Structure formats: structure tokens, C-alpha cells
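# predicted model and sequence below, questions to follow.
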Amino acid sequence: MTTKLKEVDVVIVGLGWTGGILAKELSATGLKVVALERGGQRSTESDFSVPAVRDELRYVVRHDLMMNTQKDTLTVRNNPSQEALPMRRLGSFLPGDVVGGSGIHWSGHTWRWNDMEFKVRSLYEERYGKKHIPEDMTIQDWGISYGELEPYYDKFEYTAAVSGKAGNLRGQIQSGGNPFEAPRARDYPLPPLTPLLAQEMFRTAAQNNGYHPFPRPSANASRAYTNPDGSRFGACQYCGHCQRFGCEANAKGSPHMTVIPIAMRSPNFELRTHMWVTKVLKDATGKRVTGVTYTNVLNGEEFEQPASIVLLTAYAINNVHLMLLSGIGQPYDPVGQKGVIGKNYCYQTGASATLFFEGRHFNPFMNAGGSSTTIDDYNANWDFDRGKQGYVGGFIVAGAFNTALPIGYRPVPSGTPSWGTAWKAATAKWYDTAMQINMSGSVMANRYNYYDLDPTYRNAFGLPLMRMTFDYKENEHKIGRHAAQVINDIAKSMNPTRLNPAVARTDPWTVVPYQ
């Protein structure tokens, strides 16, 4: 039997960064707000303190802060001719499953979109002609501008303790920052993180190759900080346990120690944990939502929560899934290209090189999640001629090393045996003497990359799983080939002892590896 509850003004489904911000802002106006989160609550004191948080097996291998694929997952395929199969283990992306969502375990990379990205179709057509955009690429102008969003970018950066160096202050290019970024009203609230040896070496090489390196902006506090709401941050400890972990020092901008506690101090706000929303309810016309139904996953009780406003602020995949399950909007049809729900799924592409320097010592165990030196010359730089390369979008290149945790970090030169005495010797030799240069590249909207409901597989509630149809297209292959060339040119100029060169991704996308 479903228990119908008293109506509230707002129901928030999923309490991460987006839900936390809205909970804080709306409850302050006097609206009665209820947040429903299917995960539990974690705190720095009880869950992320030393030594318990230094548990790679728990947080990295077993995904303690993330979605449990035994209860809910999605099916994946590369194209509509294939049968989609369930993702049984997290890999390519990592949805959070706690209060705070993925904002608990993220690295803290904090980018702004460049102003040109808001006008992506019209600018490319104007500069390169309509034929430059592939027929199956469904990019559109966004209808809003960077200038409209700039004050909110600024507010978030000051809320989340973002460390960085401005490159464009009110139209004036600043030394040491990203010269290709759109104008910002003021600098970051905190100076950049202390650069590590690998980043300094990359900076020198990038400059020598004619690029414009700068410290990547990251929500890792470079020093103690109190944000405008009074949330207090410790300084980053460079502990090496950042991505996939909560932060032991409260140095990583996370909703569980910023916006959510402020919302919870309001008498107008209520948080209900372990509540799984299964449907958004509509009125008789089907044009207005009236609330949600949800289940307490601890005891199986079902509830109906009426509300004037329903905000879907979970992981993006889950928001689309709930809309499809609830019959909200028209599901996207890739054949007729009708409907919008599930349309235009985008991801990212990547490539990386590993450089080995005999006699150098990088101390890779000392690192911050968002720390790297980066170049934006092939992304936000509109003077870069995409016509010669034949693609839409771009890529950033960063020099650093991945978080060097003892289970997962084993850099060895190509040709090293994958097990045995020789592998052990190579692991011991190169662990401290390797660094990476990697890239993150655009994946543009395509008519054949989309979500819909799977006709075969169901979740723990008997509801159809989300089905993802996605693959890299030739546009992404072109970006990958160009980026690999740039990475390898920089890497070779650094004269490493050994080099595992970057290779463009041209095989079909797979859900197994992370990004």
C-alpha cells in the first residue's frame, strides 16, 4: 500500500551538487523543500578521516561511494543493430550513490565553457561552411550566452574553493593563466595548487613547442579558505587519495560540506535518505507534474509525495531514465529524428602517453586530484583552424600523472611482461620515474548516440533499464589522431628514457575502462 504524504512546494530527486545548490537557494526563499536521495549520508568525520579513507580496495576497486550495479544499471551497445547487454561493473563513468553524489568522489576539475561553445553550430557554419559539419552531427546553438552564465560560474568557483589563475580578466589577458578562456569578472578565489615536478617539466616542454601552458583550475583548496556562505576548507594535503575518495581535509569542494549543510539548517528543508524515486506523477492533462512516488529501500515502504515543483537533479543518466519511465516528453527516435528525451548523448574521448625518465623521481604518491599543467590551444582557441583537421570541437592536453595508488598504478614500458619476475622488477624500477601526458577531447552530438528503455532487462523494482547506444564517430577519430600527434611531439621533445606513445582511439567505444 502506498502512503500519500502532505504536499510540499518542491521535491528534489538526487542530492548532489545541483540538488544541493537548489535545496540551499529554494529553502532560503521560504519554500518547503524535500530532497529524496537513494544513497546514504556520509561525513568527513565518520567516513573520510585517516586512516579509514586510505582504502583503495573499498573506494576504487569496489566503488563504495557509487551506484550498485547489482540493483540498477544500464544496458549498452554501439549501434542499433546490436543487442544491448547490461553493464555488470562500473567502468566508463561513475555515478555517485550517496548524499553529495559524484561531487563527493570527483577530482575537482572545474572548467568553464568558452563563449564560442554556446554558438557552436552557427560559428562553425559561418567560418567553415555547412558542409564542414557531418550530416549526422546534431549540434545546435544553446540559446544562452557565456555572458549570462558568467556570474554563476563565478559564484560556484567561490563556493567550491576553486584554485587557479585567471587568463582573461574583463578582456585583459593575464600572464600565467589560460589566454583562450572567455572573460571573467575576477580571479579565482585561491591561487593555483603547488606544481609538481612532472607539471613543471611539461610546462617547459609545452612552452618550447609554442603552446600556452597554465595550471588547471580545480576545486582543491590550495590553502585554508572560508567561502561566502561560511563553509570552511582545509588546505589540500596532496595525499594522493582524491579521485573516487571523499576528502580527509575538507579541501575538495564537495556538496556534503558546503551547500547541503546550509540547506539542512533551514526549517524549510527536509532530507530523506535511502529513498528510490520510481516515477514522476502527472495530472489528468499529462502536462503538469504533481509529485513523485518512491520506495524506502531499507524496508520496502512505498510513498507518494505531492509537490508543486519536481526537480530532477540526479546523475544525468538517471534523470533521463526517470523521465522515460514517467512518460515525460516524447522519447527520441533516431530514425525519424523526432522527440528529445534521450537525444544527443555525449561523452569524451582520450589518449595518453607515458614517459619514463631513468634517474628522475616524481614522488607520484603526492598528488591532488585536479592538479596538472594544461594547454588549451586546440580547444578554446578559436584562431586554431579546424578546417585543416576536418573536425568539430577540440581537445585539451595535460601533463601530470594519475593518482599513484598501490593497486592500480603500475606504469611499465611497452614490451614488459604482464606478470612474473620481470614485471615486478619493472614495476619497482619505474613507479617513481614515470609521468603521463593525456588529453580529453570533444564528443559531439550525433543522431545515433542516444538513450531509450531496454525491452529486455529490468532493475530491482522490475522497471526497464536504461539502454545506451553510443560509439565514437569519425569526428572523434580525427580529434584523437591529431591529439595523439600533439602529445607525442611534446613527449619526444622531453627526451624520456622510454616512451609509451599516445595512440588515438579508433576501436569501438567500450564501457569497461574508465574514460
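Arrived safely. Numbers count the residues shown, from 1 in each chain.

# only C-alpha atoms from now on, for both contacts and neighbour counts.
OK.

# can you tell me the helix or strand for the closest residue to Glu301 other than its chain neighbours?
Nearest non-adjacent residue to Glu301, counting by Cα to Cα, 6 or more residues apart in numbering: Thr295, 5.6 Å away. Element membership of Thr295 [criterion: DSSP states H and E] is strand 289-296.

# buried ones in that strand?
Neighbour-count burial for strand 289-296, counted by 16 or more other Cα atoms under 10 Å, picks out Val289, Thr290, Gly291, Val292, Thr293, Tyr294, Thr295, Asn296.

# need the residues that contact stretch 326-338.
Stretch 326-338 has contacts (Cα atoms under 8 Å, 6 or more residues apart in numbering) with 279-281, 323-324, 339-343, 447-448, 450-452.

# which ones among these are found in helices?
Met323, Leu324 (DSSP state H).

# quick one: buried ones out of the contacts of stretch 326-338?
279-281, 323-324, 341-343, 447-448, 450-452.

# would you reformat the residues you listed as CSV and include distance to Ala219?
Output for the buried ones among the contacts of stretch 326-338, formatted as CSV (distance: Cα to Cα, whole Å):
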residue, distance to Ala219
Lys279, 34
Val280, 33
Leu281, 37
Met323, 31
Leu324, 33
Ile341, 32
Gly342, 30
Lys343, 30
Arg447, 34
Tyr448, 34
Tyr450, 31
Tyr451, 31
Asp452, 34
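
# got another one to weigh against that:
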Amino acid sequence: MSTVMKKVDAVIVGFGWTGAIMAKELTEAGLNVVALERGPMQDTYPDGNYPQVIDELTYSVRKKLFQDVSKETVTIRHSVNDVALPNRQLGAFLPGNGVGGAGLHWSGVHFRVDPMELRMRSHYEERYGKNFIPKDMTIQDFGVSYEELEPFFDYAEKVFGTSGQAWTVNGKLVGEGKGGNPYAPDRSDHFPLVSQKNTYSAQLFQKAANEVGYKPYNLPSANTSGPYTNPYGAQMGPCNFCGFCSGYVCYMYSKASPNVNILPALKPLPNFELRPDAHVIRVNLDSTKSKATGVTYIDALGREIEQPADLVILGAFQLHNVRLMLLSGIGKPYDPKTGEGVVGRNFAYQNMATIKAYFDKDVHTNNFIGAGGNGVAIDDFNADNFDHGPHGFVGGSPMWVNQAGSRPIAGTSNPPGTPTWGSAWKRATADYYTHQVSMDAHGAHQSYRSNYLDLDPVYRDSFGQPLLRMTFDWQENDIKMNRFMMEKMGKIAEAMNPKAIARIGKQVGDHFNTASYQTTHLNGGAIMGTDPKTSALNRYLQSWDVHNVFVPGASAFPQGLGYNPTGLVAALTYWSARAIREQYLKNPGPLVQA
């Protein structure tokens, strides 16, 4: 029998970026808030203490900050005709675990969004015609515009302490010749901090991109270029390019995280409580199934606890948000055969291509230096910044050098043809470890009728609940785009005049490989929109079916972006929180009529 806790105004499931932002916003509104985090308590101090945090074996290899897939994971298959099996070794993506979530171990690349990608289907139909979009591609509009979100992008950057260079501010050109992005949408203010300094690898990329006629710019980075204090009073120190960024706690307080940038402002509040080791297993609904009464979770001692609340925020990782909705009966599960249902629909990922260029010993790239969000990029082939018509695919890709730090265990890379063991491998590693440049095409991934999430009928987690099942594979559009981007990025690599080039992309007939890391940018499954028949959430991230449940996060994206998702995740969360504070709390109920 469950232990019933005292009722609160709002309960938040998960304490990563979305959970932390919602907690701050709702406590500011005067609500009593409890945040439940399935993993342990962890913070920059003491968990990020130097020098023990500089440990590649513990963090990168043994994956200290990531989800324990022996207790809960996803099952994966390529199609409905395959048998899904549990993914028991993290590879392609790395969900976080514990206070801070994936926001503690991320790299820090902090984009906004190309406005076109918020109205993806409408834009492509207007420019290229309805028949240009493949029949089984289910892309759709977000239901919100860049202009509506711009103030929230701006505020999120101030909270994160983002370093970067604007192109235009209130219509005034300010970034030409200074590292600004000529394709970036207009902004209401400058970045809080100037761009970080560029590594030599980024400088080589910038020079080569200019030579082939592209327009390079500095990556917006949530790694600080100088000391900074954010609007919540959280203090950050300047990044020292230590090279231990993605997958690590930042001991310099230089990488934005919920732990550094928001939690210190929440800790003193009497109307906020953070409960770690609280694994939520369902959202509880009333007899009408149209209102949530709270959540049930399992604590560290294995006890079942019920937390009543007037408002439920699902702010967990993308996969977990979708699974909780399915387990709780919130929204109709998606059926790929009929195309009906919304929860699990439009699951999307990232479409990556990588090129490595290897140089003589007199070109010192010093790859052990790095900052997770730092780099130089081009947007010439992102979004719809080029004519897709002759190429026959949907989607675009930024390309960049993002030297985050190559560490000695996993960071060794040698030219094609090098033996993978023995004395020849050792010689090549010594010759090339600090004389190479890696660049990526970070392609937008589209949603398809056949890629979706549901509950596995066979496998269960350590609490006896069905695992989430992922049905996913690359489609023809993905392969076409990947090969196109590889060709365009190859021109940059060739302009660097390296000794050797390695190309790592997709070929016709390739399938999704769970073993090799790509990104942790998982999207969709509980998507936002304007039609309850094709979306689980309305434009304010409110469930169409259960009005006091809001679900922020990349699970709300109808398809993937070219850019990293965190900036849009943060802006949408602030947008949703504003709607809760200014509309929902005054008159609880649907904010958009179905």
C-alpha cells in the first residue's frame, strides 16, 4: 500500500533543464513545488571536484553520469517485422541520470532555432509543393513561431551564460567580420558573453570554409568566455579548455547546467523541495481520466509513495516522458498501421556525418585541448538556406569543427588503412594524435510513419513495468541528405590540404547502429501541435487529454532539428511556464480548445 504525502501545488518529474526551469518559474509564482529525480543527488561540489573528475575511465568508459540500463532501458528494432531486444550497453545515445540529468553531462552547444524549422511542413509545401515531401514522412509545424519564442530564447541565454556573437540585434547589423552567423534570425539583445577563443582546428576550418565560398561563424556556446553572474545570482567562472566537458561535471563552473545555473537559487526557498532517488512509475488520474491527481514513485528503500498535486510537469528525458504517458494512459497510443493515435508518434533522431583530416607533424591541433560548446560552423546547407529542389530530400545540416577534447582512451583516431593493433597502430597514434581535425555535419532528422515508440509487450524493468520499445531505422531521405552533406563538407576538408581524409557517413542500405555514438538528441513521441488528432500536446505543451499535465522537452518536437535541441527545449519550457503562470493558474483548464 502506498504512503501518501502531503498534497502540493505542483510536482515535477525529473530535474534536468526542463524540471529546473519549471521549478524556478513555478516557485516564483508562489506555488509549493516538489521535484522528483529518479537518480541520486549530485552537484558540481563535491561530485565535480578536481582532480578526481578528470577521469576518462570512470566517466566516458564506465559512464558514471548515465542511465543504468541493467535496471531500465529501451528495446530496439528496425521495423515492425523485427523482434525488439533490450539495449543493455549504452552506445548511440546517452541519457543522463541523477540531479541535472543530461543537462549535467552535455557539451554546451547552445543554438536557438531556424524559424523555418518551426513550420517545417508549411514551408516545404509552400516552396516545393506538397508532392516534394515523401508520402510516409510525417513532419509537421510546431504551432508556435520564432517571434513568439524570441524573448524566451533571450532569457535562456542569460540564464545559461551563453558565449557568442550576434549577426543582427533589433535589425541592426553587428556581427559582420566578427564571427556572427549571417543566416541567424534577428535577436532582441546581444549574447551575454563574447564568443570563446577559437582552437587551431576551428581556425583551420574557418580558413578552409572561406576559401570554398562558405560563411563560417562562431558556435554559440554555453561555456563561459569570462566570469559571469546570471539573473538568478548564480556565478560562473571562465572556461579553461580542459578537454573534459561532454560526459563530465565541469569543475570550473564554466559549463551551464541546472546544478550550476538554477539549483543554487532554488535551494533556499521554503516552497521548493528536491527529492532524489524518487523513481516515478505513473501519473495518477481521477475517475474521468481527464485530470491528474499526482504521481506515484518508488523511493530509495523500495517503498511506493504517492505524491498528490494539482499540477503535474513531466520534465524527464525524452524517452521517459513518452513512456510515462503510455504507462499512465495519457493520450491515445500511436498505431503505425492506421496512422492514428499520438503518443509515440514522430520519433526522430539526428543524421550525422563525420570527416577526419590527418596532417603532418608540423600542424599542431593539440586535440587534448577542448571546450564542449566551442567551435566554428557554417549554415550554408542548414534548414532551407539552399535550393533543395534538384537534390530530392527534405532537411538541412550545419557543419562544424567542435573540438571538445580528445582523451587518451577513446580519443585516438588514425587514417584509413592503419592497423587497429600492434606496433604500426602505436606509431600512427603517436604521429596523428595531436595532428588531426574532426568535423561533423549535424543533420536534421525527419519523422516518418514507421519510426515510433510504444510499450514492449515482452520485456519489463526492475519494477515490473513494460520497457519502452523503439522502432527506428534510417530512410531513403536520410541517406540522400547524409551523402549530400558529406560531399559539401568534404570540400572544406580538402581545402585544408591534409595527408589523409576519413569519411564516416551513411551508404544506401545502411541500418541504425546502436553500438556507435551519434548524439543524445532524441526527439518526438509526445509532440506539440495545433491538432489533437496529430499531436499529444497543444502549443503550450499542455496535454490535450489531461489539462493539468504539461510535458516540456525534446519529446515535444515534431521532428529533429539541424541545431542541437537544448536551446529550443529551454525556450519552449519558459514559454510553457509563462502560459501556466499567466493563464492556467488563473483559470485551470485547457489553454487551447480541441
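Structure's in. What do you need? Computed from a prediction, not measured in an experiment: that's the story for all the values here.

# let me see the TM-score of these two.
The TM-score (TM-score structural alignment, normalised by the length of structure 1) is 0.98; 513 aligned residues with a Cα RMSD of 1.1 Å.

# map the residue nearest to Glu301 of structure 1 onto structure 2.
Residue pairing (TM-score structural alignment): Thr295 of structure 1 is matched to Ile298 of structure 2.

# quick one: the helices in structure 2?
17-28, 44-47, 56, 102-105, 120-128, 146-160, 200-211, 258-261, 263-266, 318-328, 423-432, 476-495, 566-579.

# chain center to the second one: distance?
Averaged C-alpha coordinates place helix 44-47 of structure 2 at 23 Å from its chain's average position (Cα atoms, centre = their mean, to the nearest Å).

# for that helix, buried residues please.
Those would be Thr44, for helix 44-47 of structure 2 by 16+ other Cα under 10 Å.

# do the same with the fifth one
Taking 16+ other Cα under 10 Å as the neighbour-count basis, helix 120-128 of structure 2 is seen to contain the buried residues Met120, Arg121, Ser122, His123, Tyr124.

# can you show me the strands along the stretch 1-150 of structure 2?
3-4, 8-13, 33-36, 74-77, 85-86 (DSSP state E, counting those that start in this stretch).

# the first one maps to which residues in structure 1?
Translated: strand 3-4 of structure 2. With TM-score structural alignment as the criterion, strand 3-4 of structure 2 aligns to 3-4.

# quick one: that stretch to structure 2 mean distance?
Overlaying structure 2 shows stretch 3-4 of structure 1 at a mean distance of 0.9 Å from the equivalent residues (mean Cα distance after the TM-score superposition for structure 1).

# list of residues touching that stretch?
Glu302, Phe303, Glu304, Gln305, Pro306.

# now swap in stretch 475-495 of structure 2 and tell me
By Cα under 8 Å, 6+ apart, stretch 475-495 of structure 2 touches 205, 208-209, 211-212, 351-357, 381, 392-397, 399, 441, 443, 445-446, 501, 503, 505-508.

# ok, stretch 352-367 of structure 1 next?
196-198, 238-240, 401-405, 411, 413, 430-439, 484, 487-488, 491, 496-503.

# stretch 74-83 of structure 1 now?
In contact with stretch 74-83 of structure 1 (Cα under 8 Å, 6+ apart) are residues 84-87, 448, 454, 457, 465-471, 508-509, 511.

# contacting residues around the residue nearest the centre of structure 1?
For structure 1, the residue sitting closest to the mean C-alpha position, by Cα atoms, centre = their mean, is Trp106 at 7.2 Å. Listed by Cα under 8 Å, 6+ apart, the contact set of Trp106 of structure 1 reads Cys242, Gln243, Arg244, Phe245, Gly369.

# tell me the buried residues within the residues you listed.
Buried among those (16+ other Cα under 10 Å): Cys242, Gln243, Arg244, Phe245, Gly369.

# distance of the third one from Ala316 of structure 1?
In this structure, Arg244 of structure 1 lies at 18 Å from Ala316 of structure 1, with Cα to Cα, to the nearest Å as the measure.

# quick check: closest non-adjacent residue to Lys332 of structure 2.
Using Cα to Cα, 6+ apart, the nearest residue to Lys332 of structure 2 is Gly341, at 4.9 Å.

# and the one you found? What does it align with in structure 1?
In structure 1, the residue equivalent to Gly341 of structure 2 is Gly339, according to TM-score structural alignment.

# ok, its match to Ala483 of structure 1 distance?
The value you get for Gly339 of structure 1 to Ala483 of structure 1, if Cα to Cα is used, is 34 Å.

# show me what contacts the match of Thr295 of structure 1?
For Ile298 of structure 2, the contact set (Cα under 8 Å, 6+ apart) comprises Ala278, His279, Val280, Ile281, Glu304, Ile305.

# could these be laid out in JSON lines, adding distance to Tyr232 of structure 2 and neighbour count?
Below are the contacts of Ile298 of structure 2 laid out as JSON lines (distance: Cα to Cα, whole Å; neighbours: other Cα atoms under 10 Å):
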{"residue": "Ala278", "distance to Tyr232 of structure 2": "26", "neighbour count": "26"}
{"residue": "His279", "distance to Tyr232 of structure 2": "28", "neighbour count": "22"}
{"residue": "Val280", "distance to Tyr232 of structure 2": "28", "neighbour count": "23"}
{"residue": "Ile281", "distance to Tyr232 of structure 2": "32", "neighbour count": "18"}
{"residue": "Glu304", "distance to Tyr232 of structure 2": "35", "neighbour count": "19"}
{"residue": "Ile305", "distance to Tyr232 of structure 2": "32", "neighbour count": "19"}
